[in-house]
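> what's the 3D shape of this:
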Amino acid sequence: MRHPHGPWRMTRLGHYIRARLHRRIFILFGLSILVTGLLVATVMNLVGGSTWRQEMERARTFASNRFAEVWDVPERRDALVQGISRDMDVDLELRDPSDALLIRTGEPCERPDLSVPVVREGTRLGQVRACYWRTRPRNPWRSILPLMLGGAVLWMASGAIARRLTRPMDDLVRAASALGAGKLETRVKLGRGASGEMGVLAEAFNDMAARIERQMADQRELLAAVSHELRTPLARMRVLTEILRDGGGDPKTLDNVDREVVELDALVGELLASSRLDFGQVTPRPLDAKELGARALERTGLPAELLSAEASDTALVGDATLLGRALANLLDNARRHGTGAEALRIIEHEGLLAFCVDDRGPGLQPGEETRIFAPFYRKDRGGEAREAGSLGLGLALVQRIARAHGGEAFAENRPGGGARVGFSVQRAGPPALAGPGTA
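Here you go, the predicted structure:
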């Protein structure tokens, strides 16, 4: 027996798995891009740093040689300092070997960004100090903003890739949920964006769905044919018993034969009703509860006076055949286990329209209020539960029909003695009629 909320739970589970998979792919792609960026930056820093140091060393050597050439000529030396300071927009200080200031351009350079010793033939002539960072505009966003924009673009790209990879899984989950809900015609169409593996999985799913749909159709046709073939000989047997009865046959034997034929006909009716629920063949249309009750009493040979409509509004939408089978099973249950039906009532039950049958029996044992609706549960004449003899599908089928019409089966002991067994339906029509396999 499937839980009535099975497709809903499957959908929730599918959304959870899909969202979790999307997050995992998104995070893994993002981390992969981040790690790759860090590795590239590290390698470039190592390679570029070595090259930068070499270039700086060449510049230091060049500056030292230029100053060594003009060191003995103060005019040319001072002109060189002024020219470099003006052309490169830096503050320079030129000091002798005793660290005495010879010339300065710009502000004092107490913490030089670059110090170049002036050396000629191994003799230290002095030192050049350069301060250039304080003359440069310092805007950290100029370096941070490009990095942030680059990271955002890469992160968005990882999200797009994750969505592209999980979209086929989303389609597969939706298709599986629809198939589980009874929509056997469901197929998966992934489109050109699906990867090879997902395409193979979608093709396998479609093949499976097609086989299930074909098998269910074959079973439906088989049940229809078997029911027709079974009911035809049953009808003939009833005609033959009437002929034998008119011809002077043993009335007791013929009564037994009639009873067995009726039992077989009822069993075939229950199996057909169950198969209609299994295959989702529920046909709702506007009905009147009083007409359904009167017809059920007429078919079972009970007086119409047993019908009592206590509900003010008896209009509903449902499947007349299935509801008629449920009412017949209630009346038959009262006959078998309650020494006959005392009343068929149409009442309000928990805000729904309900049919219930009051019997004249000893009532229900503790715990039987729910057990009697279990498949294969029945009671013998001594009141003991056992699982042999008849199939015991009558009240279980009542529960399935009630759930297919948005209601529920119920049972309780009456204050004056006896039991009340019934089922409820929604007046406005079932919100979701039972699909294949609904319990």
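> going forward, measure contacts and count neighbours with C-alpha atoms only.
OK.
> any idea how far the closest residue to residue 212 other than its chain neighbours is from residue 173?
Nearest residue to residue 212 in three dimensions, chain neighbours excluded: residue 184, at 7.3 Å (CA to CA, 6 or more residues apart in numbering). In this view, residue 184 and residue 173 are 15 Å apart by CA to CA, to the nearest Å.
> how about residue 124, what does it touch?
Contact analysis of residue 124 by CA atoms under 8 Å, 6 or more residues apart in numbering lists 97, 117-118.
> Next, the second sequence, to be compared with the first:
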Amino acid sequence: MSTAEKAQRRTLGLRPRVILFFAVGAGLVSLALAVSVFAISRGYMVEQRERSAERQASSHVDLVRNSLAIPGTAPRAVLDSLDPPVDTVLLLRWDGEWYSSTPDLGPQSLPDGLLEQVRESTHAVETTFRDGPVLAVGIELNDSGDALFEFAPLTELRSTLTVLRTVLTACAICATIAGAVVGWWASRRVLTPLHQVAAAAAQISGGEIDTRLPDTRDHDLATIVTSFNTMVDSLQKRIERERQFFGDVSHELRTPLTTLVTSVGVLVRHQAELPPRSRLALDLISAELDHLRRLLDDLLALARTEAGLHQDALEPMLLSDLLTHTLADSKRPPELLDVADDSTICGRKPALERALLNLMDNADSHGGGLTGITLRRDDTDAVIVIDDAGPGVAPADRARIFDRFVTTHAGRKSPTGSGTGLGLALVAETVGAHHGSVRCDENPSGGARFVVRIPLARPA
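Sure thing, here's the model as predicted:
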């Protein structure tokens, strides 16, 4: 596989690119919105939690300060008299001593630097206590360095933020999927006109030259539709002119040729009355006229095929019947045909009959004689195998012999004179017009083997 083919395979098609564009666009927008909403919501909720904790701590500080201002009041009793929210613990520093509302809380639980920061202003720091997130709020009680620290839990806030993050992530994923679906729908709408053009072009290439694109009210597509239909109209007129031209050429060439053949036939009947040199000249003229007649027939048939004159109505047919009829018309024995699997195809009977006859004549004229025809089926194709008894075709010439005016002179000789070089080219054109293929191989006996593949008829 070439580098260009590999690169083409790696390149995404138009529809996947449109879907990817919509999906990526929706994903980026939803991601930006999700991040913005989460950041704003998180900042707002954290700020509100800090303010709530600071207000709660301030009210406790006022109670502690007023209570300790009474002589003889014990700091432990004051701390126990406070009623903090659930899971909130207090730590009091008074006269250099530490008092806490729970045994596992002590000065070692304070975040680094919080005690020094409290001396300047009220300060709140997120830290960990009992393996859970808490907000440590410190407020100074007096100028002696005494302070009250309140550890408010942040578990509920973290849970709320987790739920919010999950919801926003799910929304971003759903938005991306929705973008991909919209991209699929949009690409389908965008590619529908292209599919119509491709389908119309395929029908035209298949012989339905009356096919046209339907009119559209879309101003952006109207130009394409009009240009395409105008092109097909021009093509149809050209094909009709060529049909007329080839009909005129056929008539004008066949008439003088028929006159020459008739005149030479009269001379041949009186050949015994001519001198030896005249008889030799007459033989040469007869051979050249026969070659010219065959060349003209092949040229006209090939021209009709390329110009579209082969576009007769397609009809279903059994290949076994077609091959049997061709063998009978060419006066060849029916025993040459071996039907392994019969097949029904849709085709143009005269064109296919001529192509098969050309292959049989090629085997008799250049391949030492036709040895057998096998009909079988392979997947979705009907396969016709034609073998001859000649020396075969060199591998370098097996593709070239289907070109026009190409004849091989090494090994494959014609006992009746040289061929026109158009018979196999006409076979390739006819089989190609039926969406099939033809190739030349070597059969087990050493001769040439021509393999024709034609798609089977689709079931109704």
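> which stretch of helix or strand covers the residue nearest to residue 212 of the first structure?
Residue 184 of the first structure belongs to no helix or strand when assigned by DSSP states H and E.
> How many neighbouring residues does the residue found closest to residue 111 of the first structure once you drop the neighbours it is linked to in the chain have?
With sequence-adjacent residues excluded and distances taken as CA to CA, 6+ apart, residue 111 of the first structure is closest to residue 131, at 7.5 Å. As a burial measure, residue 131 of the first structure scores 22 neighbours (other CA atoms under 10 Å).
> Residue 131 of the first structure against residue 109, yeah?
Yes. Using CA atoms under 8 Å, residue 131 of the first structure is in contact with residue 109, at 5.9 Å.
> shared neighbours of those two, which are they?
In contact with both residue 131 of the first structure and residue 109: 91-92, using CA under 8 Å, 6+ apart.
> Name the next helix or strand downstream of the helix or strand hosting residue 282 of the second structure, please.
Using DSSP H and E, residue 282 of the second structure sits in helix 276-307. Counting by DSSP H and E, the next helix or strand C-terminal to helix 276-307 of the second structure is strand 315-318.
> Strands of the stretch 1-150 of the second structure, start to end?
Counting by DSSP state E, counting those that start in this stretch, the segments of the stretch 1-150 of the second structure that form strands are 89-94, 97-100, 123-129, 132-140, 147-153.
> Would you format those strands as CSV with distance to residue 284 of the second structure included?
Below are those laid out as CSV (distance: least, CA to CA, whole Å):
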stretch, distance to residue 284 of the second structure
strand 89-94, 125
strand 97-100, 130
strand 123-129, 113
strand 132-140, 112
strand 147-153, 116
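> mind checking which of those strands is nearest residue 282 of the second structure?
Comparison of those against residue 282 of the second structure by CA to CA identifies strand 132-140 as nearest, at 116.5 Å.
> before we move on, back to that, going through the contacts of residue 124 of the first structure, which ones are buried?
Neighbour-count burial (16 or more other CA atoms under 10 Å) is assigned, among these, to 117-118.
> Going by distance to residue 423 of the first structure, which of the contacts of residue 124 of the first structure wins?
Closest approach between the contacts of residue 124 of the first structure and residue 423 of the first structure, by CA to CA: residue 117, at 103.6 Å.
> For that closest one, which residues are in contact?
By CA under 8 Å, 6+ apart, the residues touching residue 117 of the first structure are 64, 124-128.
> The same query, at a cut-off of 6 Å, please.
Residue 117 of the first structure makes contact with residue 127, according to CA atoms under 6 Å, 6 or more residues apart in numbering.
> Just give me the match in the second structure for it.
Aligned by TM-score structural alignment, residue 117 of the first structure pairs with residue 140 of the second structure.
> mind checking how far its match is from residue 58 of the second structure?
Taken as CA to CA, the span from residue 140 of the second structure to residue 58 of the second structure is 10 Å.
> what about the aligned partner of residue 85 of the first structure in the second structure, how many neighbours?
Aligned by TM-score structural alignment, residue 85 of the first structure pairs with residue 83 of the second structure. A total of 10 residues lie near residue 83 of the second structure under the criterion other CA under 10 Å.
> Kindly report the same for residue 26 of the first structure.
22.
> residue contacts, the counterpart of it in the second structure?
Taking TM-score structural alignment for the superposition, residue 26 of the first structure sits opposite residue 23 in the second structure. Residue 23 of the second structure sits next to 176, 179-180 when contact means CA under 6 Å, 6+ apart.
> picking up where we left off before, what separation do you get for the residue nearest to residue 111 of the first structure and residue 80 of the first structure?
For residue 131 of the first structure, the distance to residue 80 of the first structure (CA to CA) stands at 16 Å.
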